[in-house]
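Novice: Have a look at this prediction, sequence included:
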Amino acid sequence: MSTIPLSLYLHFPWCVQKCPYCDFNSHALRSSEVPEDAYVDALLRDLDFELAQPHLRARPLVSIFMGGGTPSLFSDRAIARALEGVNQRLAFAPDIEITLEANPGTAEAKNFAGYRAAGVNRLSMGVQSLSDAQLKRLGRIHSADEAVRAYQLARAAGFDNINLDLMFALPQQTQAEAEADLRALIALAPDHISWYQLTLEPNTAFGAHPPPVPDSDAAWDIQQAGLAQLAAAGYPQYEISAHAPRARQSRHNLNYWQFGDYLGIGAGAHGKLTTAQGEVLRRARHKHPKTYQAHAGRAQAVQEAHSVARADLPFEFVMNALRLRQGFARADFAARTGLQWDAQIPGVARARAQGLLDETGARVTTSELGWRHLNALLSLFL
């Protein structure tokens, strides 16, 4: 257990407005004021509740990710107070990665230097498109010019590790338009690119009223052309939607995908922890900000909690690890599940027989055939 990396996720649940495709736990502000101090207080109370488990305090944090919602609605002062409070309670690894998600609206850009001074060393910006027409269709509150300007301001503020999010297969988008959008993003030279297909999720405005999006064949063509563009530009694919040179891969997300441990703090946040006895626990907080704040620091803030059954551990592990091009080490599978990787694991024999896995020495990776049929591969482990 002590060898499993520990990360921290802090959820900030408010946005200026809800995007029609978003199924994250985000809530449109009903006033111009964000309850900064009250919410940071709740986060720290909630963290204290988690740290009642004494074995956690001895484990340094390898990464912190502040997601949302829109964390950049919070001032640099509030973010600094949150990080200071965390560091008073937990040690930071010397090379800790601290990421803040930011909306590229100009209202938050003035805080970039303050975020950097507070200890944030990685910025993740939800650009989503560099076409004003598409941004309008997606319900985004910024323009393409504002996104570029925010990126330039972040660079000027000292950020040398920036991720930009971009979506494809957007409403009425042609392949030529998708390629031009990606080409414009690559020209900015971010350190990491998250490039993913728009999905029409249930319980969203787009789910209820689907816009006209490219069909599956057209989306596939866009994806293949985009992957070639990214690779040629020096952004190799290391996970389904993540592209970066090895030195700029997201350490926080790698910890998720490698079945590491993470504390989930904040409204609707999910966490996964391995106990001193090797039991894997998953917990989720109440989603509504007011309910969460009322209970933060007490057991009542936890809405869902369960122990992962031993029989389910192989699927939970591979569901994440086989998303990575580099796969996983057999030793990590053993250390994080308490099981050995062999034909006795349900699904392994069938995956081998169907040529969906490559197993070389101490590593297990998805074969090219398995990569093209990843959902079918993962279903073998259910």
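Specialist: Thanks, I have it. Residues are numbered from 1 along each chain as shown.
Novice: only C-alpha atoms for contact and neighbour calcs from this point on.
Specialist: Fine.
Novice: tell me the strands in the stretch 201-350 of the chain, going along the chain?
Specialist: Under the criterion DSSP state E, counting those that start in this stretch, strands of the stretch 201-350 of the chain are mapped to 237-239, 242-243, 261-266, 270-274, 280-285, 302-307, 328-329.
Novice: Deepest-packed of those, please.
Specialist: Across these, averaging neighbours per residue (mean count of other C-alpha atoms under 10 Å) puts strand 261-266 on top, at a mean of 26.
Novice: how many other residues sit next to residue 360?
Specialist: Using other C-alpha atoms under 10 Å as the criterion, residue 360 is surrounded by 9 other residues.
Novice: and if you look at residue 192?
Specialist: Around residue 192 there are 24 residues (other C-alpha under 10 Å).
Novice: Residue 80 versus that one, what's the distance?
Specialist: 24 Å (C-alpha to C-alpha, to the nearest Å).
Novice: List the contacts of residue 263.
Specialist: Residues near residue 263 by C-alpha atoms under 8 Å, 6 or more residues apart in numbering: 6-9, 50, 270-273.
Novice: Recalculate using a threshold of 10 Å.
Specialist: Going by C-alpha atoms under 10 Å, 6 or more residues apart in numbering, residue 263 touches 6-10, 47, 50-51, 56, 61, 64, 269-273, 282-283.
Novice: circling back to that earlier point, mind putting the strands of the stretch 201-350 of the chain in a markdown table, distance to residue 89 included?
Specialist: Formatted as a markdown table, the strands of the stretch 201-350 of the chain follow (distance: least, C-alpha to C-alpha, whole Å):
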| stretch | distance to residue 89 |
| --- | --- |
| strand 237-239 | 32 |
| strand 242-243 | 31 |
| strand 261-266 | 13 |
| strand 270-274 | 17 |
| strand 280-285 | 20 |
| strand 302-307 | 20 |
| strand 328-329 | 31 |
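Novice: The structure to be compared is supplied as follows:
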Amino acid sequence: MAHASTRPYNFSAGPACLPLPVLEQAAAEMCDWQGSGMGVMEMSHRGPQFGAILAQAERDLRALAGVPDEFAILFMQGGALAANALIPLNLAHRGRVDVAVTGSWSAKSADEAARYALVQRVVDTRAEGYLDIPAPDSWALRDDVDYVHLCSNETIDGVEFQDLPNLRALGCEAPLVVDCSSNQLSRRFDWSRIGLAFGGAQKNIGPAGLTLVYVRRDLLQPALAACPTAFSLERVARENSMFNTPPTYAIYIAGLVFAWGLQFRWNGLQGLEALEAHNRDKAALLYAALDDSNLFENRVSSAVRSRMNIPFFLREPGLTDTFLAQAAQATPVGLLQLKGHKSKGGCRASLYNAMPLAGVQALVDFMQDFERRHG
């Protein structure tokens, strides 16, 4: 079995690296989960064994993320792209939605919501390259919308809300909907400002196939008539995420990650506070190296730089492929999946919870050596 000292560092934006102890426990339980004689993939989702797995996963997630009791936690399928459809189908009863477009994913959300509602982009930074987030008090918010949507961390563009906007303080009574796919469990959220949050699991939580939806219970109303029953949040909540067969193995892995997160320690902290401090330290290390470099650069406004996804570019673009190839072959371990998104080019390092500080240090060391050789 591979050890942490010999595994390459995987900077993929998702599906992404998982904590090694989680992978090792899953491997040990692959054929026989806790003496049941079955692997989790073989279990009936209606059986007592999986029922225990699901219940523990929800308890641990609620404890780790600090999710209040007034929120239901739903374990669903379809990813964030499907959630972009099911949310207006559940919430847009008046057919009016405001969207803050601060990157590629919120732009997709606006386009999808426009299939079911009249969408206004209260801010749109595409023309400026998605490099900054205008202050919420400058947004053109309407007072009669079903909800306001934003993406708390743009995985492709590397911009992140450092604090979620307080809509009520801005005179807007609509619930805030947050796509938190790539920064859920990376930092504390102010749940009092959120009506609904959702995210695919394949970044900070587990394998692709699972989508988490955190929805305030007072928003669990009958969906629009056009909504497929399996996408009805009220129905899924009523059935405790068991309306149809859930992604059982993905939930099992997520549960292991939640348990790992609750025990995670960093600089005297534990749980989500430790994860947040660890992520802050990792991001600071890489951004400092980028800011000090004459060859590499990050173009995002410093006030909204993402801790999770850090796009960067070589000032000599012709060296990009050489950098990526050599990084993959770096010693003592490779630095994998650093290629930027196809829409942006360049490079990108994703520093999710499972990425250790040592991995970021290895990347910084390699970048500095590459610059000495090619700068």
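Specialist: Here it is on my side, so go on. It should be emphasised that the depicted structure is a prediction, and the values quoted were computed from it without experimental measurement.
Novice: Can you give me the TM-score here?
Specialist: Overlay of the two chains. TM-score (TM-score structural alignment, normalised by the length of the second structure): 0.26; 152 aligned residues with a C-alpha RMSD of 6.4 Å.
Novice: Nearest to residue 318 of the first structure, out of the strands of the stretch 201-350 of the first structure?
Specialist: Nearest to residue 318 of the first structure among the strands of the stretch 201-350 of the first structure is strand 328-329; the distance by C-alpha to C-alpha comes to 8.8 Å.
Novice: Give the other helices and strands that the closest one contacts.
Specialist: helix 313-321, strand 357-360, strand 363-366 (3 or more C-alpha pairs under 10 Å, 6 or more residues apart in numbering; DSSP states H and E).
Novice: ranges for the strands of the stretch 1-150 of the first structure?
Specialist: So, for the stretch 1-150 of the first structure - with DSSP E, counting those that start in this stretch - the strands run 6-12, 14-15, 27-28, 61-68, 92-102, 122-128.
Novice: ok so, going back, now the helices and strands packed on strand 328-329 of the first structure in TSV, with distance to residue 97 of the first structure?
Specialist: Output for these, formatted as TSV (distance: least, C-alpha to C-alpha, whole Å):
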stretch	distance to residue 97 of the first structure
helix 313-321	20
strand 357-360	31
strand 363-366	26
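Novice: To residue 114 of the first structure, which of the ones you listed lies closest?
Specialist: Per C-alpha to C-alpha, nearest to residue 114 of the first structure of these: helix 313-321, 34.2 Å.
Novice: The closest one vs strand 280-285, what angle?
Specialist: Angle of helix 313-321 of the first structure versus strand 280-285, following axes from the mean of the first three to the mean of the last three C-alpha atoms, to 10 degrees, is 60 degrees.
Novice: From the contact counts, what lies against helix 313-321 of the first structure?
Specialist: Partner elements for helix 313-321 of the first structure (3+ C-alpha pairs under 10 Å, 6+ apart): helix 251-257, strand 328-329, helix 330-337, strand 363-366, helix 374-379.
Novice: From residue 359 of the second structure, how far out is residue 122 of the second structure?
Specialist: Residue 122 of the second structure is 38 Å from residue 359 of the second structure, by C-alpha to C-alpha.
Novice: Oh, that last question was meant for residue 309 of the second structure, not what I typed.
Specialist: For residue 309 of the second structure, the distance to residue 359 of the second structure equals 14 Å [C-alpha to C-alpha].
Novice: Next: residue 148 of the second structure.
Specialist: For residue 148 of the second structure, the distance to residue 359 of the second structure (C-alpha to C-alpha) stands at 37 Å.
Novice: And the two? Which one has more around it.
Specialist: Neighbours per residue, other C-alpha under 10 Å: of residue 148 of the second structure and residue 359, the larger number sits with residue 148, 25 against 20.
Novice: Does that one fall in a helix, a strand, or a coil region?
Specialist: Secondary structure assignment for residue 148 of the second structure (DSSP: H, G, I helix; E, B strand; the rest coil): strand.
Novice: Tell me if I'm right that it and residue 97 touch.
Specialist: Yes - counting by C-alpha atoms under 10 Å, residue 97 is a contact partner of residue 148 of the second structure at 6.1 Å.
Novice: so which of the helices and strands packed on helix 313-321 of the first structure comes closest to residue 165 of the first structure?
Specialist: helix 251-257 (14.2 Å).
Novice: residues of the closest one that come out buried?
Specialist: By neighbour count with 16 or more other C-alpha atoms under 10 Å, helix 251-257 of the first structure contains the buried residues 251-252, 254-257.
Novice: And those, which is closest to residue 306 of the first structure?
Specialist: For these, the nearest to residue 306 of the first structure is residue 256 (17.9 Å; C-alpha to C-alpha).
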